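Enquirer: Got a sequence here, can you build the structure:
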Amino acid sequence: MRPTKPGVVTVTLNAAIDQTLECPGFTAGEVNRVVAETRTPGGKGINVAAFLAGGTRPVTAAGFLGADSAPLFEALFHERGIHDRCLRLPGSSRVNIKVVDRTSSAVTDLNLPGLSIPEEALDALTTTLDALAEENGCFVLSGSVPAGVPATLYAMLTERLRAKGARVAVDTSGEPLRHAITAKPDFVKPNARELEALVGRPLKNAGEVARAARDLHASGIGLVVVSLGAEGALFVSGDGAWRALPPPVEVASTVGAGDALVAGVLASRLEGHDLETCARRSTAFAAGKLAKVGPVPPAPERVAELLCAVRMHPLGTG
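Expert: Sure thing, here's the model as predicted:
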């Protein structure tokens, strides 16, 4: 996955402000005391851009932002050196509330609906991405699809961008994922539940998950990565198949861990690393992010420390 054009563009249709509430002993239906609160710009593509920024390749964020909440995102783009090609729409981006209970290591998500996207805004987005494809060789289409957007959009964009010679990664779920895989993106990253929904059956263990990932790869998708939370991730490509298990780490927030994995995979593959190295490096990067709240990459020395502790297991051909 080494495009000839150096830039990476992330596309976020449903950007969000992630409000994280630290609430020890959180109990539904009871009065709970919040001991700390943070607000960070988010949305899956925004997070991937933030994790990739500062590397060797220019990073651009595209998609939609609510004009009223745009300053929070603009501050992140300025701080990280991310090129801003997001389209502004009237209103505010959605808020996702994350209730973190460190006593039980549990995170409760309350995700609000996003902006409604008019048809003319979708046309403007397509025009923007066509222009960006002239100078950028890798596109990341990630996150949920808001109201007014057809579930086929990621599939259409994948076909359009690949026809222009770009490499395309997709990280979404449900019907948008089902349609997207028909367009054969270069890389997809479902989690285990999303993969179950895609194949229409329970996947009872890692072996069944691996077989489903292999089937997805055999359908024409170059790299399939299935995130398994604390149990690591499975990586399947033409180079083989691996399971990577991260070491135990302190968890401040799991929000954005999957996006850190996507960013780690892309950075490693774009640098030309083989699948085993890619799996080890991206797993260490995602594990390091867990100690941070918001789209904050772990320090390089912390990633190097975790790299040695990632356990790698080759998967057979069955």
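
Enquirer: all contacts plus neighbour counts: C-alpha atoms, from now on.
Expert: Fine.

Enquirer: Any idea how many residues pack against the nearest residue to residue 105 once chain neighbours are set aside?
Expert: Excluding the flanking residues, the one nearest residue 105 by C-alpha to C-alpha, 6 or more residues apart in numbering is residue 251, at 7.3 Å. Residue 251: 17 surrounding residues under other C-alpha atoms under 10 Å.

Enquirer: what ranges do the strands span in the stretch 201-318 of the chain?
Expert: Along the stretch 201-318 of the chain, counting by DSSP state E, counting those that start in this stretch, strands occupy 223-227, 233-237, 240-245, 311-314.

Enquirer: Using TSV, lay out those strands together with distance to residue 158 and mean neighbour count.
Expert: As requested, these are arranged in TSV below (distance: least, C-alpha to C-alpha, whole Å; neighbours: other C-alpha atoms under 10 Å):
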stretch	distance to residue 158	mean neighbour count
strand 223-227	15	26
strand 233-237	19	25
strand 240-245	24	22
strand 311-314	30	14
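
Enquirer: I'd like those strands as JSON lines, with distance to residue 202 appended.
Expert: Listed next are those as JSON lines, based on distance: least, C-alpha to C-alpha, whole Å:
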{"stretch": "strand 223-227", "distance to residue 202": "15"}
{"stretch": "strand 233-237", "distance to residue 202": "17"}
{"stretch": "strand 240-245", "distance to residue 202": "19"}
{"stretch": "strand 311-314", "distance to residue 202": "23"}
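
Enquirer: ok, residue 272 to residue 72 distance?
Expert: Using C-alpha to C-alpha, to the nearest Å, we find residue 272 at a distance of 34 Å from residue 72.

Enquirer: ok, now which ones touch the residue positioned nearest the centre of the chain?
Expert: Among the residues of the chain, the one closest to the centroid is residue 259, at 3.1 Å (C-alpha atoms, centre = their mean). Residues near residue 259 by C-alpha atoms under 8 Å, 6 or more residues apart in numbering: 44-45, 47-48.

Enquirer: Filter these down to the ones in strands?
Expert: The members of those all map outside strands under DSSP state E.

Enquirer: Could you dump those into JSON lines and include neighbour count and distance to residue 244?
Expert: JSON lines is the format used below for the contacts of residue 259 (neighbours: other C-alpha atoms under 10 Å; distance: C-alpha to C-alpha, whole Å):
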{"residue": "44", "neighbour count": "30", "distance to residue 244": "22"}
{"residue": "45", "neighbour count": "28", "distance to residue 244": "23"}
{"residue": "47", "neighbour count": "29", "distance to residue 244": "22"}
{"residue": "48", "neighbour count": "30", "distance to residue 244": "20"}
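
Enquirer: One more, please, to line up against the first structure:
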Amino acid sequence: MNSIATSRSPVVLTLTLNPALDHTIAVSELKLGEVNRALSMQADVGGKGINVASCLADYGVPTAVSGLLGRDNAAQFEALFAAKQIDNRFHYLDGLTRINTKLVDRATGETTDVNMPGPSLSADAIAQATAHFEACLDALLPQAGWVVLAGSLPPGWPAEIYARLIEAVRQRGGRSLLDASGAALAAAIAAGPDIAKPNRDELAELVGHALPDVDAVVAAGRKLLHDTPALRTLVVSMGGDGALFLNREEALLAHPAEIEPVSTVGAGDAMVAGIVAATLERASLKAAAQLATAFSAAKLARLGPHLPAPDEVRALAERIRTTVVA
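Expert: Reported below is the predicted structural model:
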């Protein structure tokens, strides 16, 4: 598989309505209710769509970003966009972008998140921001081709916003990938994104029943594809059980790579970036599963939304094992 040649024109636009500055604090062993001594602290720009764009940029895919950004702490976001040549199309708001705290337990490899809710906007402000996003679609599509809609919604935003934007992408000749949860996921799935990437818990909530094993996830995924004609591919991340990649012809289980994790933060976002990169390369479902899993595994070894050199990611992809699911 070859990475996408760098170009000034973005081929992917990611949308992040609720970005964050992620303060990641590592401790040797997290003890609740006690004083914990930090081993290290790192501040990174975050938000699912931003993480996706950052990983795509590391792989050589020209990317643009949009969403909501607070002016008072925008500098670190802007520095990342400049360093990785990411086209900044954010809608700026007065005040701060939310700050999240992530506690990494080095003894267990687990991460505990404390996430702020995000800005509360009036109905008029939401309408203005939505008009800005649609103007971005007018400017970038259909040349950009792909739009990634990812992450939580700030307080007060209608659950149908992703569904509205998926339809707007389709009308402009683009294709969309959805990574959302809850009511926003349910509404947007009905609008028919080209690709959706829920995790197992998000899919269980969507279908209304528990998914205790891989067979149950496969059955739920196949029913979702059957009931949603516009949905072409479904990817379900399952943590230590790997990830399922399904379309109407095939179902594959991609097994996790053997990587010693530094932090699990952003691994799912890296997988989304790998799915997009593989789609741009016109990869088979197996090659897409390998590349997306390699993106996620490579991210596990790093703090922040960063990947190693593309050759390292591709070499890791060749070692990812997949199994055909009956």
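
Enquirer: Superposed, how do the two chains score by TM?
Expert: Once superposed, the chains reach a TM-score of 0.94 (TM-score structural alignment, normalised by the length of the first structure), with 312 aligned residues with a C-alpha RMSD of 1.5 Å.

Enquirer: which outside residues touch stretch 305-318 of the first structure?
Expert: 211, 240-247, 276, 280-281, 283-285, 287-288.

Enquirer: Quick one: distance of that stretch to the chain centre.
Expert: 21 Å (C-alpha atoms, centre = their mean, to the nearest Å).

Enquirer: got the buried residues for that stretch?
Expert: 306-307, 310, 312, 315 (16 or more other C-alpha atoms under 10 Å).

Enquirer: Stretch 218-234 of the second structure now?
Expert: Buried, per 16+ other C-alpha under 10 Å, within stretch 218-234 of the second structure: 218, 220-222, 224-225, 228, 231-234.

Enquirer: circling back to that earlier point, find the pair from the contacts of residue 259 of the first structure with maximum spatial separation.
Expert: Spanning the widest gap among the contacts of residue 259 of the first structure are 44 and 48, at 6.3 Å by C-alpha to C-alpha.

Enquirer: show me what contacts the equivalent of residue 174 of the first structure over in the second structure?
Expert: By TM-score structural alignment, residue 174 of the first structure lines up with residue 182 in the second structure. Counting by C-alpha under 8 Å, 6+ apart, residue 182 of the second structure touches 202, 205-206.

Enquirer: Looking at the first structure now, which of those still hold up?
Expert: Contacts conserved in the first structure for the contacts of residue 182 of the second structure, counting by both residues aligned by TM-score structural alignment, their matches' C-alpha atoms under 8 Å: 202, 205-206.

Enquirer: And the residues you listed, which is closest to residue 24 of the second structure?
Expert: residue 202 (24.5 Å).

Enquirer: Just the helices from the first structure, written as ranges.
Expert: With DSSP state H, the ranges of helices along the first structure come out as 44-52, 70-80, 119-132, 153-163, 174-180, 192-199, 206-218, 257-270, 275-289, 300-307.

Enquirer: dump the residue contacts of the aligned residue in the second structure for residue 95 of the first structure.
Expert: Using TM-score structural alignment as the criterion, residue 95 of the first structure maps onto residue 99 of the second structure. Contact analysis of residue 99 of the second structure by C-alpha under 8 Å, 6+ apart lists 20-23, 115-116.

Enquirer: What's the PyMOL syntax to select whichever of the residues you listed are buried?
Expert: The PyMOL selection below is limited to those of the contacts of residue 99 of the second structure classed as buried (16+ other C-alpha under 10 Å):
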select buried, resi 20+21+22+23
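
Enquirer: so of the helices of the first structure, which one's packed in deepest?
Expert: Most buried of the helices of the first structure by mean neighbour count (mean count of other C-alpha atoms under 10 Å) is helix 44-52; its value is a mean of 29.

Enquirer: If you count contacts, what does that helix end up packed against?
Expert: strand 7-12, strand 59-66, helix 70-80, strand 136-142, helix 257-270 (3 or more C-alpha pairs under 8 Å, 6 or more residues apart in numbering; DSSP states H and E).

Enquirer: export these to a markdown table and tack on distance to residue 129 of the first structure?
Expert: Formatted as a markdown table, those follow (distance: least, C-alpha to C-alpha, whole Å):
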| stretch | distance to residue 129 of the first structure |
| --- | --- |
| strand 7-12 | 9 |
| strand 59-66 | 8 |
| helix 70-80 | 18 |
| strand 136-142 | 9 |
| helix 257-270 | 19 |
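
Enquirer: Which residues are in contact with the residue mapped onto residue 248 of the second structure from the first structure?
Expert: Matched to the first structure by TM-score structural alignment, residue 248 of the second structure sits across from residue 238. Taking C-alpha under 8 Å, 6+ apart as the criterion, residue 238 of the first structure is in contact with 222-223.

Enquirer: Which residues are in contact with residue 233 of the second structure?
Expert: Contacts of residue 233 of the second structure (C-alpha under 8 Å, 6+ apart): 194-196, 225, 245-248.

Enquirer: now with 6 Å?
Expert: Residues in contact with residue 233 of the second structure, defined by C-alpha atoms under 6 Å, 6 or more residues apart in numbering, are 195, 246-247.

Enquirer: And residue 23 of the first structure, by the same measure?
Expert: Residue 23 of the first structure touches 33-34, 100-101, counting by C-alpha under 6 Å, 6+ apart.

Enquirer: let's go with 10 Å and repeat that
Expert: Residues counted as contacts of residue 23 of the first structure (C-alpha atoms under 10 Å, 6 or more residues apart in numbering) are 32-37, 98-103, 107.

Enquirer: For the residues you listed, work out which two are farthest apart.
Expert: 37 and 103 (16.5 Å).

Enquirer: Who has more neighbours out of the two?
Expert: residue 37 (13 against 10).

Enquirer: Map that one across to the second structure for me.
Expert: Under the alignment (TM-score structural alignment), residue 37 of the first structure maps onto residue 41.

Enquirer: Excluding chain neighbours, what is closest to that match?
Expert: residue 25 (4.5 Å).

Enquirer: The counterpart of that neighbour in the first structure: what's it in contact with?
Expert: Superposed on the first structure with TM-score structural alignment, residue 25 of the second structure falls opposite residue 21. Applying C-alpha under 10 Å, 6+ apart to residue 21 of the first structure gives the contacts 33-39, 97-101, 107-108.

Enquirer: Go ahead and confirm residue 185 of the first structure touches residue 159.
Expert: Yes: using C-alpha atoms under 10 Å, residue 185 of the first structure is in contact with residue 159, at 8.1 Å.

Enquirer: what sits in contact with each of those two?
Expert: residue 168.

Enquirer: Contact partners for residue 83 of the first structure?
Expert: Residue 83 of the first structure neighbours (C-alpha under 10 Å, 6+ apart): 9, 49, 53, 58-62, 74, 77.

Enquirer: Please consider this matter closed, and thank you.
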